[in-house]
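[1] My questions are about this predicted structure, shown below with the sequence.
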Amino acid sequence: MENKTTIHDIAKALKIDASTVSRALNNSPRVSQKTKARILAKANEMGYQRNVLASNLRKSVTNTIGVIVPRISRHFFSSVISGIEEAAYDAGYNVIICQSLEQLKRERKIIETLLANRVAGVLLSVSMETVEFDHLLNMKNNGTPFLFFDRHCEIEGISSVLIDDLQGGFEATEHLILNGCKNIGHFSGPQELAIYRNRTAGYRKALEKHKIPFRPELILRSSLMENDGAEGAKTLLSLPYDIDGLFSANDVAAIGAMKYFKKEGIRVPENVAIVGFSNEPVSGIIDPSLTTIDQPGFQIGQIATKLLLDEISNSSKDNIIIGKTTIQKSSLIERDSSRRIT
């Protein structure tokens, strides 16, 4: 294995102390600009690479933030990550991205690993299984700054950057009602998660506003994968109602339902109008294109990162951090899956 250049090699080549080389590479004011320039030039010439891990261990905390998302493959989360990386890069921070794959056990392990690597802070969107959060309380108790985005747990003193899910659910359902739907099914995720409770609350609020009876059996809960959407569509058709609308709490399950309806000869939107949530790229290219609720992922990532970096800065000064919730608006994008002539 090739030997890596060390500060001792640079010191030997320049016939100076290793401590001077170390100070120069760490931009110490104790070394003159002329000597620094000479040392940096020799370091580059010899292919020196700084041992960031060793440096971080000495400092006890890194200039790295950890990011945990349920699935990187989801467009919303990848756009949030883009916002996080841009804001972190501008502030001189590195980013480690991890995915829980909707598993609590995996989420716990990731947090353990991030803390062992002494990240400066963590941005987290919890998994669908995260109904207990002792691992998050441990992170809070050991003083690592963290905050939630999109999916959160109610932990005192911890900030969140969220979508107005209730308003999004309301707009999606009211859009279906205004397009003539009266028997509207709703695909929801686990009710332990606030985002799904709030989207369901928005659904109920729209029904109430338009004096449409609420039928609990029209709410189907699942992990909102594509096969869940197909199963949900099958269940809705088996109920003694003439289902003419569907609001799904994500696009993936909505697309699963659309495929099932197509297979069964049920036309979208003529027989069943559909609205999804999250504006996955595929939603605009499937046939018919899917009406959905768009979320400003990039902005959420930027806002969350700036808030976290503020908290990291305040925690290093022993300031008291007060958790706050920042709400971002969503917007309905109308496409062919809900356009009906009423």
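    Noted; the coordinates are in hand.

[2] When you work out contacts or count neighbours from here on, use the C-alpha atoms and nothing else.
    Fine.

[3] centre of the chain versus the helix or strand where Met258 lies, how much separation?
    Assigned by DSSP states H and E, Met258 belongs to helix 251-263. Between the centre of helix 251-263 and the centre of its chain there are 24 Å (C-alpha atoms, centre = their mean, to the nearest Å).

[4] Take this one as well and set it beside the first:
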Amino acid sequence: MEEQKDVTIYDIAEKLKLSTSTISRALKDHHSISEKTIKKVKKTAEEMGYRPNTLAASLRSNKTKTIGVLISRINRPFISSLISGIEETAQKAGYNVIITQSHDSYEDEVNMAKALYSSRVSGIICSLAMETRDTSHFKQFIDKNIPLVFVDRVPKRFDTYRVMIDNYSAGYKATKHLIEQGCTRIAHYAGSQFRNIYSERKRGYVDALIEHNLPVDEDLIIHFNTLSYEEGVMRTNKLLDLKNPPDGIFSANDTAAVSAIQCAKKRGLKVPEDVAVIGFNDDPIASIIDPGLSSITHPAVKMGQTSAKKILNHLKKSKKDDLTEITFLNTEVVVRESSKRKKV
């Protein structure tokens, strides 16, 4: 079957015996064209199966009304909620969203950033890959005055919009909660310390121990590569094999925390009586696992909405010079059975 050719404004012009400029203006509801002509042109365009070529139009105007999103992995609940917030806000403003994944690889992130730049996105929202230390590949957006928002995993030094939580305070609150439940040997499952979100959560953990006169034991600080379930099982088994194992675990994400709970239970330990556990993100799995996982809320949808608003507001500004704004969103401790030793 022969492929049908796309209908163009030239085809509509020929059928209606009007100029192409009249057709073009009528399709855009231009004030110089009468209402009667606009209706006739639109009706004919619909009948002929005309589709506007938004890509060609964007190349002419150099504006795509598209926001590029570059994240680590789309299959993580936090990330999917973040994207949901971005899409909801962007679509209401008439913008489309292109989503790309780095799979936590620096090389993939560089390639995806180039692809988004070549696609002439109006703005870009990025949560950095776990491997990324050098962020020079984002300079191309700043040089072209394309608004850039780093969200959650943000670089320590880069003058642009940043939307994040106070990870230090969150790490402190999580550790303090375990201390209040009577834990005295608290382990920490730490993410890559090159990512400031994980180094700040660890700093909050350390300060909470110090301020409550508890020792900081380096054997109990476990530096993960990926904070995956599989790595969590392996690290938890090693931790529980210690002569003096921990009675509390604060994990920098919920996935590794879930693996800690299941690993402890398989070994015949009671959660939270023998080992209390708290995670981070408050992913859906936190309320499904038995016992329910205590966690720190991570307002993913709101972070996505705020990031998209930063892009949209920047695009509206006539003077585009303020790129250093940092927005902090609040977190809370959600207490469930995995850490609840004392009645509240």
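    That came in fine, so what should we check first? Since the model is a prediction, treat every value here as computed from it, not as a measurement.

[5] Show me the contact partners of whichever helix or strand comes after the helix holding Met258 of the first structure.
    Using DSSP H and E, the helix or strand that follows helix 251-263 of the first structure towards the C-terminus is strand 273-275. Residues from elsewhere that reach strand 273-275 of the first structure, judged by C-alpha atoms under 8 Å, 6 or more residues apart in numbering: 172-173, 176, 181, 244-248, 254, 268, 290-293, 337-340.

[6] Relative to the second structure, what is the average displacement of the helix or strand following strand 273-275 of the first structure?
    Per DSSP H and E, the first helix or strand lying C-terminal to strand 273-275 of the first structure is strand 292-294. Compared with the second structure after fitting, strand 292-294 of the first structure has a mean deviation of 0.7 Å; criterion: mean C-alpha distance after the TM-score superposition for the first structure.

[7] buried stuff in the following helix or strand past strand 292-294 of the first structure?
    Downstream of strand 292-294 of the first structure, the next assigned helix or strand under DSSP H and E is helix 297-316. Buried residues in helix 297-316 of the first structure, counted by 16 or more other C-alpha atoms under 10 Å: 297-305, 307-309, 311-312.

[8] Quick one: neighbours of Asn51 of the first structure, just the number.
    9 (other C-alpha atoms under 10 Å).

[9] which one of the buried residues of helix 297-316 of the first structure is nearest Gly189 of the first structure?
    Ranked by distance to Gly189 of the first structure (C-alpha to C-alpha), the buried residues of helix 297-316 of the first structure are led by Gly297 at 19.6 Å.

[10] All the helices of the second structure, residue numbers only.
    9-16, 20-27, 35-48, 54-61, 77-92, 106-118, 139-143, 167-180, 196-211, 229-240, 254-266, 300-316 (DSSP state H).

[11] Let me know which of those is the nearest to Glu3 of the second structure.
    Nearest to Glu3 of the second structure, of the helices of the second structure and by C-alpha to C-alpha, is helix 35-48 at 15.3 Å.

[12] quick one: contacts of that closest one?
    Val7, Ile12, Leu16, Ile23, Ala26, Leu27, Asp29.

[13] residue in the second structure matching Ile10 of the first structure?
    Using TM-score structural alignment, the equivalent of Ile10 of the first structure in the second structure is Ile12.
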